[in-house]
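[1] here's a sequence, model it:
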Amino acid sequence: MDNKNALRAGALAAGTTLMMLLMSSPALALTRDDGDDPGPGLSVIETLGLYVLCPLVLFAVIAGLVIVLDGSKDREPKTRAKA
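    Have a look, this model is predicted:
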């Protein structure tokens, strides 16, 4: 019975993916819409800074704030008493 359910789920996923691919039209992305005003492109350094460095810095700041503002006094993990 599990094989039948897995086959049904796979067919549903494949059908959904196929429909999404057929419904999307990437060729229309080449034509500009009225009022479309794209800005200048980003350089490689700007792209890396925006999508790599900024998230890493934000993660480090949040992690640092959590560590600094943690109110617990006991930093060592508690060990179980041996019976």
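[2] from here on, just use CA atoms for contacts and neighbour counts.
    Noted.
[3] scan the protein for its longest helix.
    helix 2-23 (DSSP state H).
[4] other residues contacting that one?
    Outside of helix 2-23, no residue comes within contact range by CA atoms under 8 Å, 6 or more residues apart in numbering.
[5] how about that helix, which residues are buried there?
    Buried residues in helix 2-23, counting neighbours by 16 or more other CA atoms under 10 Å, are absent.
[6] helix or strand right after that helix?
    Counting by DSSP states H and E, the element after helix 2-23 in chain order, helix or strand, is helix 44-48.
[7] mind checking how far that next one is from the chain centre?
    19 Å (CA atoms, centre = their mean, to the nearest Å).
[8] alongside the first, I'd like the structure of this one:
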Amino acid sequence: MDKKNALRAGALAAGTTLMMLLMSSPALAITRDDGDDPGPGLSVIETLGLFVALPIVLFAVIAGLVMVFDRSKEEHRVTSRNIKTKADAKA
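    Presented below is the predicted three-dimensional model:
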């Protein structure tokens, strides 16, 4: 019975995807709509800055803030000072 439900779900997902692809015609994207007022395009440098450099900078800033304002206890942090090795355990 499990196989039958999986087959039914797969057929439904495939059918839905096919219908969505058939309903959205990319050729209609060429024609302009009334009131459509696109701005000037972005250069390659602007595009790379906006979609590549800016997310990397934001990630670095957030990671830095988290590291600076970390208030966890010292014994819970993994550092070279609190790692126990087998030689340390015997001594």
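[9] re the thing from before, the longest helix of the first structure vs the second structure - mean distance after superposition?
    Superposed on the second structure, helix 2-23 of the first structure shows a mean distance to its aligned partners of 1.0 Å (mean CA distance after the TM-score superposition for the first structure).
[10] quick check: that helix aligns to which part of the second structure?
    Mapped onto the second structure using TM-score structural alignment, helix 2-23 of the first structure spans residues 2-23.
[11] count of residues packed around G49 of the first structure?
    13 (other CA atoms under 10 Å).
[12] what's the counterpart of it in the second structure?
    That one, G49 of the first structure, aligns with G49 by TM-score structural alignment.
[13] what is the subsequent helix or strand relative to the strand or helix carrying L58 of the second structure?
    Secondary structure assignment for L58 of the second structure, by DSSP H and E: helix 54-68. As assigned by DSSP H and E, the chain's next helix or strand after helix 54-68 of the second structure is helix 86-90.
[14] check which residues of that next one are buried.
    Within helix 86-90 of the second structure, judged by 16+ other CA under 10 Å, no residue is buried.
[15] what is it packed up against?
    Helices and strands touching helix 86-90 of the second structure, by 3 or more CA pairs under 8 Å, 6 or more residues apart in numbering; DSSP states H and E: there are none.
[16] L65 of the second structure and S72 of the second structure, how far apart?
    Using CA to CA, to the nearest Å, one obtains 14 Å as the distance from L65 of the second structure to S72 of the second structure.
[17] compare the two (neighbour count), which wins?
    Comparing L65 of the second structure with S72 by other CA under 10 Å, the one with more neighbours is L65, at 11 against 8.
[18] trace that one over to the first structure, please.
    L65 of the second structure maps onto L65 in the first structure, by TM-score structural alignment.
[19] for stretch 25-37 of the first structure, which positions count as buried?
    Of the residues in stretch 25-37 of the first structure, none is buried (16+ other CA under 10 Å).
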